[in-house]
Structures are given as structure tokens and as C-alpha cells.
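Participant: Sequence below, structure please.
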Amino acid sequence: MSKKKFTMPLALKLVVAIILGIIVGQFSFLPDFVFELFKTLSGIFSEFLSWIIPLMIVGLIIPGIAELAEDAGKLLGITLGIAYGSTLIAGTFTYLVASNLFPIFITTDLADKIQSSGKGATALFSIGLEPMFSVTSGIVFAFMVGLGISWLRTQGRGEGLLAIFTDFGKIIDLALQTVVIPLLPVYIFFNFADMSYSGSVFAVMSVFWKVLITAVVLHTIYISAMFLFAGSYGGKNAITLMKNEIPGWLTAAGTQSSAATIPTNVEIAKKNGVSEEIANFVVPLCATIHLAGSMITITSVVTAILLMYGMPISLGTMIAFIMVLGIAMVAAPGAPGGAIMSALPFLPMVGLTESFNQLAISLYITQDSFGTAANVSGDNAIAVMVDTIYQKDKQKEKNKK
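Facilitator: The predicted structure follows:
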């Protein structure tokens, strides 16, 4: 019997990359050329990332909008509304907490220390890879075409066009899975080595673990609130619902994949008394569209970075960012780090340029297991709510007869 090959989770790879980067950056005996080479390679990868982001928007968001926006009945609309509303509430709640809590440990002195640190090494050269079109153009095009295809499908047309963009999305997803995701640990290593070399890394890391703990606590509070509401609305014991969800939470945390947790979560939904038709419909759908946990993590990370670098931050700007991101993350690939990759095109909305991508990715993916676990846990709370609505509607129809 062959032994099962061990595959290191992406989050663990990133932790190792961060630690190694910090250590190597402290090697004062290394010549400057080594760090200049790191900076060059990091810059090339960053250029490729910037180049593929607009293509990612087109390839992933168009099929998502075209398929989800098609009129498929009342239950689809209710599920979409609850899932999107939950994601928005999670993001807004997180911002309100983080914007008041984080300044306690992200002080002005700390922000000044990070900003006044050395600039690190200088790249030897760049390849000058420019995006084929801007992020804004990609967003407008994706929404216009996605909604257009959805309308065409109501007219019995548009399937060919949808197939083209679906296949293009698969090509983009392949590029993410075979190039971007595998190279992320190397990219993170280069960047943390540069931060360590410049002297800013320890100030950043002093914030890192506090943001992680805050995000995990917020996940727990928010998902508990969802189950309390679902239990109250559906006439079920919220504590029992949460206990039943433990296997789903552990599966999601271990795999970092909402898709991989669907079979477990469907069985949990049925155990919670959700009808089979609703469990089979809501759980797989919400695995794609309900991203409250990811939103909590991303909002925490973005707020922390803005404060660390003394950048302006406002409720209005963050809500706009959260609203757009709640839609865009539907395009997140079913792989570790998918949500933050889908969020990168929208970071400029809050003032975070491409130079902050590596820090956002690092902070996010090391917490991705907890965000994914929160996502799928909330899916079953939504299943209880939708099933309650479904059963009430059935009872009304029965009473009319």
C-alpha cells in the first residue's frame, strides 16, 4: 500500500516563508546584490500579478454574474439577499470594531516607525509588463457583459457567449492555480526578506498577531450571532445548531475550501432539521456566495494596513469597498487565498496601491482557514432561515387550499 503524500497547506507555507524571510533579512554578511535580486524577482512577480488582475476580473466575475443573476425563482432571490446582506453586515461590523480597537495598538509612533524605516533594496531592473486594460475598465466591462448575458439567457440566447467566458475563466483559474498560488510563498519570502533588510518588519509583526486574534474573535462572535438569529427565527436551539456545525468548521479549517466542505455541510443541514431540497440547494450555493468570514478577515487586514501607514480611512469609503467586494468575491477561486486574490483589484478604492498587495496577501492567507470555516458555518445558519421561509410558504399554500 502506497503512503499518502504529505502536502503542506498554503497557510503553513506562508508562515515558513515569512519566518525565513525575516531571518535571511537579518544576515548582514550577505552582499547587497542578494537583496537587490530578491527585489527584482519580487517586482517581476508583482508586475505579472498586476497584469493578470484585470483579466481575472473578466474571466471570473462575468460567469458568476451571468449564472447567479438569472431569474431562478423566489428562493434564489431570498438566499442571495440573505447571503449578500450577511456579508455586508460582517464587513461593516468588523470595520466599526477594528477602526476603534486597532488604534489602541497601532499608535502614531508605531505608524511613524514603519513609515520611516529604510526603503529596502533597489531592484536591478523591471520588465515593464503593463496591464492590457485598467482595473476600472475590467470591472465595468465584467458587470455589463455579465448582466447582458444573464438577460440574453432569459431570451433563450447567450449560452455560447457564456461558454466562451466560462472557458476563459477556467484559463485564468489555471494560471492562478499553477503560477500565482504556488509562487506566493516565494513572493512573500522575498518581500519579508526586504522588509527585514530595511528594518520595518518587526514593527509590522508586532501588529500581525493582534490582527489575527481580533479577526478570529470577530468570526466567532458574528457566526454565533447568525446561529442565535437563525435558531430564534426557525424555532430551533441555537446551541445545538452550533454544536452540530463543529465537523463542518473543522473540515473547512483543515481544507481551506468551502467547496470541499459541501458534502459535510449538507449532512449537517439535514441534521439541523432542514428539508432535503433546501439543504441541497442552499448549502452548495452559499459555499460560493456567502463570504462573511472572508469579509471579516479582509476588512481587518485593510483597516490595519491603512492605520499602519497613516493613510486616511472613512466609514463611507470602507462601506463602498465592502459592497463591491461582497459581489466580487463570488468570483473567488475555490482554493486557499481565493478571496484575497479577488479583492486585490479593489484595494485601490481605499488607497492601497499595488505595493501593498504582498502585505495584504500575507496577513490574509495566514488567517484563511478561520475565514473559510466562518463562511461555511454561516451557510448552515442561512439554510435554517431559508428553510423556515420555505416551510411557512408551503403552509400558507396549504391553508389556501
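
Participant: When you work out contacts or count neighbours from here on, use the C-alpha atoms and nothing else.
Facilitator: Noted.

Participant: Residue 131 touches residue 54, doesn't it?
Facilitator: Yes - between residue 131 and residue 54 there is a contact at 7.2 Å, judged by CA atoms under 8 Å.

Participant: out of these two, which sits in the more crowded spot?
Facilitator: When residue 131 and residue 54 are compared for neighbours, residue 54 comes out ahead with 21 against 16, by other CA atoms under 10 Å.

Participant: Just the element for the more buried one, please.
Facilitator: helix 32-56 (DSSP states H and E).

Participant: And that helix, what does it pack against?
Facilitator: helix 135-154, helix 159-175, helix 181-198 (3 or more CA pairs under 8 Å, 6 or more residues apart in numbering; DSSP states H and E).

Participant: ok, and for that helix, which residues are buried?
Facilitator: Buried residues in helix 32-56, counted by 16 or more other CA atoms under 10 Å: 35-56.

Participant: Over to stretch 65-81?
Facilitator: In stretch 65-81, counting by 16+ other CA under 10 Å, buried: 65, 66, 67, 68, 69, 70, 75, 76, 79, 80.

Participant: Which one of those is nearest to residue 118?
Facilitator: Closest to residue 118 out of those is residue 65 (44.0 Å), distances taken as CA to CA.

Participant: which residue packs closest to the spatially most central residue of the chain, ignoring adjacent ones?
Facilitator: Centroid-nearest residue in the chain, with CA atoms, centre = their mean: residue 339, separated by 2.4 Å. Spatial nearest neighbour of residue 339, chain neighbours left out: residue 332 (5.0 Å); criterion: CA to CA, 6 or more residues apart in numbering.

Participant: Surely the one you found is in contact with residue 338?
Facilitator: Yes - with contact defined as CA under 8 Å, residue 332 reaches residue 338; the gap is 4.7 Å.

Participant: For residue 91, give me its contacts.
Facilitator: By CA atoms under 8 Å, 6 or more residues apart in numbering, residue 91 lies in contact with 292, 295, 296, 299, 319, 322.

Participant: Neighbours of residue 96, how many?
Facilitator: With other CA under 10 Å as criterion, residue 96 counts 14.

Participant: I meant residue 338, not that one.
Facilitator: Neighbourhood size, residue 338 [other CA under 10 Å]: 23.

Participant: Here is the second sequence; please produce its structure so I can put it next to the first one:
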Amino acid sequence: MATRKKIPLLLKLVLGIVLGLMVGSLLGRFQVVWPVRVFATFNGLFSTFLSFVVPLLILSFVTMGIADLGKGAGRMLGLSVGLAYVSTAFFVGLAIFSFRLLLPYMGLEGGGFQQMMDNPNDFLLTGYFSIPLPPVMDVLTALVLAFVLGLGLTGLSSKENALYEGAHIFQGIIEKLIDRAILPLLPLHITGVFMNMSYSGEAKHVMSMMLVVFLFVVSFQILTLFVHFGLAGVMTKRNPFKLLWEMFPAYVTALGTRSSAASIPVTRRQMTVIGVDEDIADFTTPLFSAIHMPGNAISVGIIAFSLAAIAGIEVSLADTFGLIFMLGIIMVAAPGIPGGAILAAMGFLQTNFGFSEALITLAIAMDFATDPTGTATNVTADGALALEVQAIMEKKEKAK
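Facilitator: Here you go, the predicted model:
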């Protein structure tokens, strides 16, 4: 008996946006309100549940992300983790500050959409009812507790203990919750949001903004690869363009699978092709697939600032540096699923940027559009970073 092929989540999201735009526009033309309000009710309940899950997600994934770093040993682990964090923070910082400089020329600020975000009840229809569901802890508490637990677990001599096993099981529960409940309902949620915006007449501006942001994100992801391989080429005295071309199979694989983990066999093989020692490739490939995500960090950072701009939210320099600093850590917490990066960053955007339900939903939709190129950027840059780690280790050995 032939098995049915599942529709990819990205396609479901695209279909949800298109359906929401078409139905919302049609209902607006005939002034039919109740279907939009039914979806608005579902959206409110879904967003409340999502806010409840976010601290649990951060607690589970950051704890295990830090704890699992303790499975490596020696100077190479510290060097690899340090370079991965610097890489993520540097490139997302470069993208964000470049975006801020170019923002006045992009036509994203102001307009009717800003008024809609300032006074959503004047533009968007509300649901029939809502159910309060306060999170068990706030985002900052979850993050600090995760650091305490994760660092504590790395200090234990053995991973075979009740606390580690319990944290691992808890992570599995949250991962299944996201995979089997949140992600399947996400297309319906996005359909409702775009239906509501289309009904209010603001969808056209949002779609044009999404295209501008997508092009900017992809441009900086490509720039990240050129800079990384340029640096690796200088450190190894090899042609950076040839190195990048030899890692390209990993890029294509990640683009298709949208998973760093699924790309590990190809990534490791191409690392050895560009000259990474097998021992270093064996160590860095799985490690970098979990902690080195400059492509996804760029996507989340630019999306956050673009939505803040169109919603008229003033982001201070302190919050800008805070986002850059936190994204390097948040990427460790990101679940290994499509869209995991934006889900992990939701709490920070709600708490520090003041993002509303509508802005969070738009951020999720936009991040899913750039997730394939972000993942491809991550795994390809892993090859350059492995070469950099190897070059530094060799230099230290010669200096002895």
C-alpha cells in the first residue's frame, strides 16, 4: 500500500497566507464578519498557548544545549564553541547595523501598518472570547535557570544521572509538543492572521515588506559565506572560492532537507575534501550543527528590526546589543526543526521588543521563508569554521 507524501510545512504556510489573503479580501468585500472573528478567537488561544510554551522551550533546550557541550574535552572544545559564538554574534551584528543604516531608504517605516499595530482593535477584528494562561515563569527566569542547570550538568563526572536523564526526557516532551501540536496548527494560525489583515486592507503593505526583508536576509547570508571562506583561505593559504565551491554540496543538501542534522554526513565529507583532518571533522561537524547558526541568527535579527520599524517600535542601542548577544545563546536553544530559531527567540522579542501577537505571527511566517537558506548558510560556514579551528590548533602546536 502506497504511503501518502506529507505536504512540506513551508508549502502549507504559503498556502495558508494565500488562502487568508483571498478569503479575507472576499469577506471584506461582502462585509461578512463572523468567519474572521472565529479565526481571531483561535489565533488568540493559540498565541496564549505559544506564550506559555516559550519559557519551557528555552529551559529545556538551553539546559541540554549547554550540558551536551560537556561531552567534548580539552582546548578544542573551548576554541570551537568560542569561535562559533563569535561567528554568530559578529555576522548578525553586521547585518543588523547595516539594516539600521539602510532602513530610511527601504520604505518600511510608518504608514497604515504602523497605525494598525498602535491601535489593533481599530483595524483588526477581535475574537469572541479568550482564556488566560500565564506562563509558569518569565523568559529571563527560564534562561538563567537553564544556565544554572546546564553548567551544573557539565560539571558532573558522568552523564548517567537522574537530573541529566530527566532534562533529556523533558526536552523530548517539549520537542514533541512543538512537532505534533504547534507546527501542525501554525498554518491555520497564519491563515487567520492574514485573513484578518486582508479584511482590514493592510495585507498588501505587509507582503511587499516581506519581499524586501527576504532579499536583504539572503544577501547577508551569502556575504557571511564569502567572509568566512575568505578568512579560511587566508589562514590556510588556499583559494577561498575553491573552498566555497567544494563545500557547495553541503549547501544544496541543507537547502533541500532544511536540517543541519540531516546534512551532517555530506557536511563531514566535504570538510575532509577541503582539507579538514578527519579527527577534527568528526568532532566539529556534529558540534557546529548544534551551536553554529549565523544564517538563522541573521534571519531572526533582520526580521525583528524590520517588524519593529513598520510597527513604529523604537529599539534602543542597548536592546540592539542585547539581541546580538542573546542570539548567539538562543541559537543553542533552537530546536532542530524548521523554524526552531524564531520559536526560541520569541520570548526575547516579546519581553524586550514588546512584540504583539500579530508581530510574532508575522515573524514566524517570514522566518520560515528564509529557513532553508539560513540552514544552508550554517552548514556551509561550518566547513570554513572547521578550517579556522584547525589552523589555530596547528599554530598553537608549532608555538610549543
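
Participant: And the TM-score between them?
Facilitator: Overlay of the two chains. TM-score (TM-score structural alignment, normalised by the length of structure 2): 0.93; 394 aligned residues with a CA RMSD of 1.9 Å.

Participant: so after the helix or strand harbouring residue 113 of structure 2, what's the next helix or strand?
Facilitator: Secondary-structure assignment from DSSP H and E places residue 113 of structure 2 in helix 112-118. Later in the chain than helix 112-118 of structure 2, the nearest helix or strand by DSSP H and E is helix 120-123.

Participant: ok, residues contacting that following helix?
Facilitator: So helix 120-123 of structure 2 is contacted by 116, 197, 200 (CA under 8 Å, 6+ apart).

Participant: And stretch 141-151 of structure 1, by the same measure?
Facilitator: Against stretch 141-151 of structure 1 from outside (CA under 8 Å, 6+ apart): 57-58, 61-67, 69-70, 158-159, 161-162.

Participant: repeat that for 6 Å
Facilitator: Under the contact criterion CA atoms under 6 Å, 6 or more residues apart in numbering, stretch 141-151 of structure 1 has outside partners 58, 62, 65, 66, 70, 158.

Participant: Can you pick out the most distant pair from the residues you listed?
Facilitator: Farthest pair in these, by CA to CA: 58 and 70, 18.2 Å.

Participant: Which one of the contacts of stretch 141-151 of structure 1 is nearest to residue 248 of structure 1?
Facilitator: The closest of the contacts of stretch 141-151 of structure 1, once distances to residue 248 of structure 1 are taken by CA to CA, is residue 65, at 27.3 Å.

Participant: out of everything not next to it in sequence, what's closest to that closest one?
Facilitator: In space, residue 65 of structure 1 is closest to residue 146, 5.1 Å off (CA to CA, 6+ apart).

Participant: The one you found pairs with which position in structure 2?
Facilitator: Aligned against structure 2 by TM-score structural alignment, residue 146 of structure 1 finds its counterpart in residue 150.

Participant: ok, how many other residues are close to that match?
Facilitator: Considering only other CA under 10 Å, residue 150 of structure 2 is surrounded by 25 other residues.

Participant: Residue 130 of structure 1 too?
Facilitator: As a measure of burial, residue 130 of structure 1 has 12 neighbours, counting by other CA under 10 Å.

Participant: before we move on, what SS does it have?
Facilitator: Following DSSP: H, G, I helix; E, B strand; the rest coil, the label given to residue 130 of structure 1 is coil.

Participant: From residue 174 of structure 2, how far off is the equivalent of it over in structure 2?
Facilitator: Alignment note: residue 130 of structure 1 maps to residue 134 in structure 2; criterion TM-score structural alignment. Using CA to CA, to the nearest Å, residue 134 of structure 2 is found at 17 Å from residue 174 of structure 2.

Participant: Once you drop chain neighbours, what's closest to residue 335 of structure 1?
Facilitator: Spatial nearest neighbour of residue 335 of structure 1, excluding adjacent residues (CA to CA, 6+ apart): residue 257 at 5.9 Å.

Participant: Per the alignment, that neighbour pairs with which residue of structure 2?
Facilitator: Aligned partner of residue 257 of structure 1 by TM-score structural alignment: residue 259.

Participant: One more: residue 207 of structure 1?
Facilitator: Aligned by TM-score structural alignment, residue 207 of structure 1 pairs with residue 209 of structure 2.

Participant: What are the boundaries of the strands in structure 2?
Facilitator: Read by DSSP state E, structure 2 holds no strands at all.

Participant: thinking again about what came up before, so for residue 234 of structure 1, which of the helices and strands packed on helix 32-56 of structure 1 sits nearest?
Facilitator: It is, among the helices and strands packed on helix 32-56 of structure 1 and with distance given as CA to CA, helix 135-154, at 33.1 Å.

Participant: Nearest residue to residue 199 of structure 1 in space, ignoring adjacent ones along the chain?
Facilitator: residue 117 (5.9 Å).

Participant: for residue 111 of structure 1, same thing?
Facilitator: residue 308 (4.7 Å).

Participant: Give me the neighbour count for that neighbour.
Facilitator: 25.

Participant: That one -> structure 2?
Facilitator: Residue 308 of structure 1 maps onto residue 310 in structure 2, by TM-score structural alignment.

Participant: From residue 191 of structure 1, how far off is residue 88 of structure 1?
Facilitator: From residue 88 of structure 1 to residue 191 of structure 1 the distance is 32 Å (CA to CA).

Participant: Which of the two has more residues huddled nearby?
Facilitator: Between residue 88 of structure 1 and residue 191, counted using other CA under 10 Å, residue 191 has the larger neighbour count: 28 against 23.

Participant: That's all I had, so thanks and see you.
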